[in-house]
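Novice: got a predicted model here, sequence first, then my questions.
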Amino acid sequence: MVLRLIIGNKNYSSWSLRPWLAMTALGIPFEEELVPLDAPDFKERIRARSPAGKVPVLLDGEAVVWESSAILEHLAERFPEKGVWPSDPVARAHARSLATEMHNGFGALRSVAPMNLWRPVEARSFPQEALQDVRRITRRWGEARARFGSSGDFLFGAFCAADAMYAPVATRLRTYAIEVDPVAAAYVEAIHAHPAFVAWKEAALKETGELAEDEVDWPVVKRV
């Protein structure tokens, strides 16, 4: 049975991006179902599939998996050959820790710098709490790259679930022109250059639905 991933708007839905990017980048076949976040019946449509009433949701036969981190773990169990996590136990433990830290933290940055792929690259001021998040994130990236990333361009060399979890942060750093160190800047470039991310962004730029809470210049909507 083909997996079905239910997602929200590609321009805005950072949580939807994470499993979609992982599955696409790692060659895990699935069907996509997009439910616009501003649809009048959004809650009803999603609650019919998931008790959380949020996207993303993965349908795998009788299994219903919600929350991006849970979806990634489900994929790792279902497709052990796909490299969802690094094969080395030490690297895998580190990658899972990084991914969990992303899932549970960095709220200051996420609250003031929503993912918005069609916004032109343009700097804006941020509170110190958000900039502290940036410094913590880029320090984590540098540590992972130095210890585990010598075999490729991503945190653990080859693309894995940890990269999927941090991909939305990479978009935020670019969209809002946040200055980072050279290692972090190279990683941001690697995420944006990945064919799976390129495909997601191309689709995002064709969307028309606008969400005020994710447009920091509202009521002006800036588009590339």
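Specialist: Now that the structure is in, tell me what you want to look at.
Novice: hey, let's count contacts and neighbours off CA atoms from now on
Specialist: Will do.
Novice: what are the ranges of the strands in the chain?
Specialist: 3-7, 30-34, 57-60, 63-66 (DSSP state E).
Novice: so which of those is nearest S150?
Specialist: For those, distance to S150 was read as Cα to Cα. The smallest value, 30.6 Å, belongs to strand 30-34.
Novice: give me the angle between the closest one and strand 3-7.
Specialist: The directions of strand 30-34 and strand 3-7 differ by 20 degrees, with axes from the mean of the first three to the mean of the last three Cα atoms, to 10 degrees as the criterion.
Novice: which residues sit against strand 30-34?
Specialist: With contact meaning Cα atoms under 8 Å, 6 or more residues apart in numbering, strand 30-34 is reached by 2-9, 23.
Novice: what's the most buried one of the strands of the chain?
Specialist: strand 57-60 (a mean of 24; mean count of other Cα atoms under 10 Å).
Novice: picking that back up, any chance of the strands of the chain in CSV, plus distance to I191?
Specialist: Putting the strands of the chain into CSV (distance: least, Cα to Cα, whole Å) gives the following:
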stretch, distance to I191
strand 3-7, 20
strand 30-34, 21
strand 57-60, 23
strand 63-66, 24
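Novice: just to revisit the earlier point, can I get the contacts of strand 30-34 in CSV with distance to R124?
Specialist: What follows is the contacts of strand 30-34, written out as CSV (distance: Cα to Cα, whole Å):
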residue, distance to R124
V2, 43
L3, 40
R4, 38
L5, 34
I6, 33
I7, 29
G8, 26
N9, 24
M23, 33
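Novice: put this next to the previous one:
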Amino acid sequence: MKLVIGDKNYSSWSMRPWLLMRQAGISFDEISVELGEASTPARILQYSPSCKVPCLITDEGQSVWESLAISETLAERFPELALWPRDPAARAHARSVASEMHGGFGELRSAMWMNIRAKWPGANATPGALADIARIDAIWSECVARYGGPFLFGASFTIADAMYAPVVMRFNTYAPKLSEAASAYARHITALPAVREWIESALRETHRLDKYETPQ
């Protein structure tokens, strides 16, 4: 399989399936496209009809675009990996919090974009972004307390963790105040070898998008 992604420094949606596949040991070839350039749309359209990344190209040549759709496809193809929790109640909970991440937290997304190379403690802390952060803190704290950690749904990394990993990257950049439970979860995700690999690649990138390089 092939996974088409954008800049590791900026592309939060690309990080989600990339990390899920790396963490689960699913083999794939990586196709990286620099975002925001004149040639970017044409390059992405070779693989993704939505003209957006990420996009998974299956062994059969089928394009699967959008992070959650890719994750669901992988869960179907590799049921033995338990990319969702095996327990039905926990699985429904995991799908709920993953979908909340997928469709929500717009204030956080717009005010605190992902820039792994940057360190902007306290920047862009709009009321809406802070409200989103409080909700995310509550989700993480509740899940870790209910399922025992260190991941959101117990001992195993799931799609829900992949969905929230780019939020951890944002929190590393903007350093909002978090509860101890949420802070511990963020530290655990940051320390994962696959996450460290992503971060180190982002730090080596030289491509810059000026609109994401200056905090408001």
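Specialist: Okay, I see it. Note that this is a predicted model, so its numbers are computed, not measured.
Novice: can you give me the TM-score here?
Specialist: Once superposed, the chains reach a TM-score of 0.95 (TM-score structural alignment, normalised by the length of structure 2), with 214 aligned residues with a Cα RMSD of 1.2 Å.
Novice: quick one on the thing from earlier: of all the strands of structure 1, which one is nearest G209 of structure 1?
Specialist: Nearest of the strands of structure 1 (Cα to Cα): strand 30-34, 12.3 Å.
Novice: check the offset of that closest one from the chain's centre.
Specialist: From the chain centre to the centre of strand 30-34 of structure 1 is a distance of 16 Å (Cα atoms, centre = their mean, to the nearest Å).
Novice: for stretch 16-25 of structure 1, same thing?
Specialist: 7 Å.
Novice: so it corresponds to what in structure 2?
Specialist: Counting by TM-score structural alignment, stretch 16-25 of structure 1 pairs with residues 14-23 of structure 2.
Novice: picking that back up, nearest to R172 of structure 1, of the strands of structure 1?
Specialist: Across the strands of structure 1, R172 of structure 1 has its closest neighbour in strand 3-7 (19.4 Å, Cα to Cα).
Novice: which one, of the strands of structure 1, ends up nearest to A162 of structure 1?
Specialist: Among these, strand 63-66 sits nearest to A162 of structure 1 (Cα to Cα), with 17.6 Å.
Novice: how big's the offset between the closest one and structure 2?
Specialist: For strand 63-66 of structure 1, the mean deviation from structure 2 after alignment is 0.7 Å (mean Cα distance after the TM-score superposition for structure 1).
Novice: then stretch 128-142 of structure 1?
Specialist: So stretch 128-142 of structure 1 averages 0.7 Å relative to structure 2 (mean Cα distance after the TM-score superposition for structure 1).
Novice: how far does that stretch sit from its chain's centre?
Specialist: Distance, centroid of stretch 128-142 of structure 1 to centroid of chain: 17 Å (Cα atoms, centre = their mean).
Novice: how about stretch 64-75 of structure 1?
Specialist: 13 Å.
Novice: cool, and stretch 106-126 of structure 1?
Specialist: For stretch 106-126 of structure 1, the distance to the chain centre is 14 Å (Cα atoms, centre = their mean).
Novice: please apply the same query to stretch 8-17 of structure 1.
Specialist: 8 Å.
Novice: ok, stretch 164-181 of structure 1 next?
Specialist: Using Cα atoms, centre = their mean, the offset of stretch 164-181 of structure 1 from its chain centre is 10 Å.
Novice: same question, stretch 162-177 of structure 1
Specialist: Its chain's C-alpha centre and that of stretch 162-177 of structure 1 lie 7 Å apart, by Cα atoms, centre = their mean.
Novice: repeat for stretch 49-58 of structure 1
Specialist: Its chain's C-alpha centre and that of stretch 49-58 of structure 1 lie 16 Å apart, by Cα atoms, centre = their mean.
Novice: quick one: contacts of it?
Specialist: Here stretch 49-58 of structure 1 has contacts from 3-8, 15-16, 19, 43-44, 46-47, 64-68, 71, using Cα under 8 Å, 6+ apart.
Novice: average offset between the match of stretch 16-25 of structure 1 and structure 1?
Specialist: Mean for stretch 14-23 of structure 2 is 0.2 Å (mean Cα distance after the TM-score superposition for structure 1).
Novice: helices or strands up against the lengthiest helix in structure 2?
Specialist: Using DSSP state H, we find that the single longest helix of structure 2 is helix 127-147. Helices and strands touching helix 127-147 of structure 2, by 3 or more Cα pairs under 8 Å, 6 or more residues apart in numbering; DSSP states H and E, are helix 106-111, helix 180-191.
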